[in-house]
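Chemist: Here is a sequence with its predicted model. Questions after.
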Amino acid sequence: MGLKVALLVLALALCACTTSQAHLHCGFYRKTCPAAENIVRQTVKRALKKDSGLVADFIRMHFHDCFVRGCDASILLDSTAKNKAEKDSPINNPSLEGFDVIDAAKASLEKECKGVVSCADIIAFAARDSVALSGGLHYEVPAGRRDGRISRALEADDTLPPPTFNLKQLTKRFAEKGFTQEEMVTLSGAHTLGVAHCTSISDRLYNFSSKLSTDPSLDPAYAATLKNQCPKGSTDPNLTVNLDPPSPLRFDSSYYKDVLVHRGLFESDQALLSSPVTAKQVVANAVDEALFKKKFADAMVKLGQLHVLTDKNGEIRHNCRVVN
């Protein structure tokens, strides 16, 4: 590692630990469960060896958890006869995977230090490890979150930004959570990893408007490729396409390069070019990958502090799928 990169990583780690909320801090489990972060890291690492596609799921899981009710692991709770939980919202099911890996990490942690590590912190660690293991920066995660007891699918439907949002809608939705427009552009870079279901882009390809079948902002050659991968009228939930075809498993700035040539998969991706300000940010992230990675790590640390439960609020679940 070069001196410049080493100093950047050190500065990032110090920043992450000094700007967190007072109740969250780095090394939270140093005394109560010293192996906690390593247990999560090794569990994620083993899972990615079996299914490399999961790398995007843990990042998305953290985002989807924190945006709804805050970072309280509500995304992990199972539905009951009387309540449909977040994980069963159409925006999460069937596209979001990796819950069994979180279960495995929790089971190992319960053996190591029973009732100590929260499910919310496990998600935050898993997201960080996914970024690092796929080529992004390793950043320190301030911990100390506790788990919530409420999870409602309707809240996920109403809160999470859909792939059809335009720039104004995206900016407003992220601002409601305390993020700047530039941080929104940065967090959109998570789409450098993973896949999307064909059903999520079918309207963009075949039923964009009353006058146009295909979104004109989409590169025609790319649109043709997508139509071959996603046949018209197909409702097969297993049909997927890469969010960032050049490097779907590598955390890099390729996503922004895609957007610049009108190959952003979602309308919300291509919307980033709809203003001079955000277009300039897209260019900056595309040409300076090191800068993008640092900005993304900073934004993830901030994301992990959204409306957290700490101290006597919430609980430490014994099983991440059910309340105690």
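Modeler: Received the coordinates, thanks.
Chemist: Only C-alpha atoms from now on, for both contacts and neighbour counts.
Modeler: OK.
Chemist: quick one: buried residues of the one helix or strand Leu226 maps to?
Modeler: According to DSSP states H and E, Leu226 maps onto helix 220-229. Neighbour-count burial for helix 220-229 flags Ala223, Leu226, Lys227 (criterion: 16 or more other CA atoms under 10 Å).
Chemist: okay, now the one to match up with it:
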Amino acid sequence: MKSPRFIGVTSLFLDLTQPLNQTSFYLAHRGQVVESTGSWYEVSYDEQESTANIQCRLPGRFRLDNSALTNPIAVGDFVHFTINDDGSGSIKEIEDRQNYLIRKATHHQQGNQILAANIDQAYVVQSIKKPNIKQQFIDRFLVTCEAYQVNGRIVFNKMDLCEDSRHQVHYLTDLYQSIGYEVLQTSIYDEDSIESLKNDLHQKTSVMVGLSGVGKTSLLNHINPNINRKVRDISSYNEKGKHTTTFAKLLPLVNDGYLVDTPGIREFGLVNFDPWELSLFFPEMLEPRKQCKFNNCTHSHEPGCGVVQAFENGDIDASRYQSYLHMLESLEDD
């Protein structure tokens, strides 16, 4: 099937890496990055009325220009590349992104990591058990979606294990729906829930993010059995998931949509936030903050704070306000 996400374009580009007196032009193709392994980028592009994939490398100058990022190119990026004599590609240009989802790098890495670019919506997947729901992870994810103009959504997965946690799931579902977020409840043993997720993914490019073991890959295999991604069991020692997805990959779905399957992550650090602006990305705080006495109010200790008053009146949920304070503290410590 020919991809609707891009049109394969062959264009002439000015090679700006050369001195002006050695200016040259090169013939470039346009495609979309569908997988990134760190050193190689798999790019999908249209060639002679069909879709082809090519392995591309990135010149070192791009890495130097984007030293704050662990990955200067992300899955979902549109790029222009040339084809080398050995059949590999060389990326020459990276198009401006419509949007992207980003987090702080972990495992002692410096910089930030872009999880996916040019996406229509992003799901944070949480399992009912093994591992349990982490609300602060949800809230950090949603704040980042708000800040980087991505439509954030929530999936509570493994609903077949919900018997002991039904009250918590209903409470969180009602909470997030009340502040404007779409919430889906899924189980691979409930075909209706899988159909609801399929409909939500229809004709969109989406990304799923969650802790290892929440069942993202199992959901993906039920959404599109042709993909057949590898699934591993939960560790019996600590009930944490084992990584099955090593690199992010853009996968076609049977409903003309696309889904970025990402490796499981245990942290979601905020990127490029000032403490005073954090409340701008909590929808329920937008109106109360207008009543604050100080323009740079952090809604934690200042007198005359509209957000604190709304919290005390019960108009802002206690768990969301606690998430806000934890994030604020982490930003002030940076």
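Modeler: Everything's here; your move. All of these numbers come straight from a predicted model, not from anything done at the bench.
Chemist: Any idea what the TM-score is?
Modeler: Here the superposed chains carry a TM-score of 0.26, computed using TM-score structural alignment, normalised by the length of structure 1; 148 aligned residues with a CA RMSD of 7.1 Å.
Chemist: on that earlier part again, so what does the helix holding Leu226 of structure 1 touch, helix or strand wise?
Modeler: Applying 3 or more CA pairs under 8 Å, 6 or more residues apart in numbering; DSSP states H and E, we find helix 220-229 of structure 1 packed against helix 202-206, strand 240-242.
Chemist: still on that earlier bit, Serialize the buried residues of helix 220-229 of structure 1 to TSV and add fields for distance to Gln169 of structure 1.
Modeler: Listed next are these as TSV, based on distance: CA to CA, whole Å:
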residue	distance to Gln169 of structure 1
Ala223	24
Leu226	25
Lys227	27
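Chemist: Closest to Leu303 of structure 1 out of these?
Modeler: Leu226 (31.8 Å; CA to CA).
Chemist: which residues does Ala126 of structure 1 contact?
Modeler: Counting by CA atoms under 8 Å, 6 or more residues apart in numbering, Ala126 of structure 1 touches Val40, Arg41, Val44, Phe58, Ile59.
Chemist: Switch these over to CSV; also include secondary structure, neighbour count and distance to Cys119 of structure 1.
Modeler: Shown next, in CSV, are the contacts of Ala126 of structure 1 (DSSP: H, G, I helix; E, B strand; the rest coil; neighbours: other CA atoms under 10 Å; distance: CA to CA, whole Å):
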residue, secondary structure, neighbour count, distance to Cys119 of structure 1
Val40, helix, 24, 11
Arg41, helix, 21, 14
Val44, helix, 25, 14
Phe58, helix, 26, 13
Ile59, helix, 25, 15
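Chemist: want to throw those into a markdown table with distance to Tyr255 of structure 1?
Modeler: As requested, these are arranged in a markdown table below (distance: CA to CA, whole Å):
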| residue | distance to Tyr255 of structure 1 |
| --- | --- |
| Val40 | 27 |
| Arg41 | 25 |
| Val44 | 24 |
| Phe58 | 18 |
| Ile59 | 15 |
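Chemist: ok so, going back, quick check: which of the helices and strands packed on helix 220-229 of structure 1 is nearest to Glu110 of structure 1?
Modeler: strand 240-242 (35.4 Å).
Chemist: Next secondary structure after the closest one?
Modeler: helix 254-260.
Chemist: I'd like to know which elements that next one is packed against.
Modeler: Here helix 254-260 of structure 1 touches helix 276-287, going by 3+ CA pairs under 8 Å, 6+ apart.
Chemist: Report the buried residues of the helix it packs on.
Modeler: Buried residues in helix 276-287 of structure 1, counting neighbours by 16+ other CA under 10 Å, are found at Thr278, Ala279, Gln281, Val282, Val283, Asn285, Ala286.
Chemist: Tell me which residues touch the fifth one, please.
Modeler: When contacts are counted by CA under 8 Å, 6+ apart, Val283 of structure 1 touches Tyr256, Lys257, Leu260.
Chemist: Please convert those to JSON lines, extending it with neighbour count and distance to Lys293 of structure 1.
Modeler: Output for those, formatted as JSON lines (neighbours: other CA atoms under 10 Å; distance: CA to CA, whole Å):
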{"residue": "Tyr256", "neighbour count": "32", "distance to Lys293 of structure 1": "12"}
{"residue": "Lys257", "neighbour count": "18", "distance to Lys293 of structure 1": "15"}
{"residue": "Leu260", "neighbour count": "17", "distance to Lys293 of structure 1": "18"}
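Chemist: With distance to Asp103 of structure 1 added, can I get those residues in CSV?
Modeler: Below are the contacts of Val283 of structure 1 laid out as CSV (distance: CA to CA, whole Å):
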residue, distance to Asp103 of structure 1
Tyr256, 34
Lys257, 36
Leu260, 39
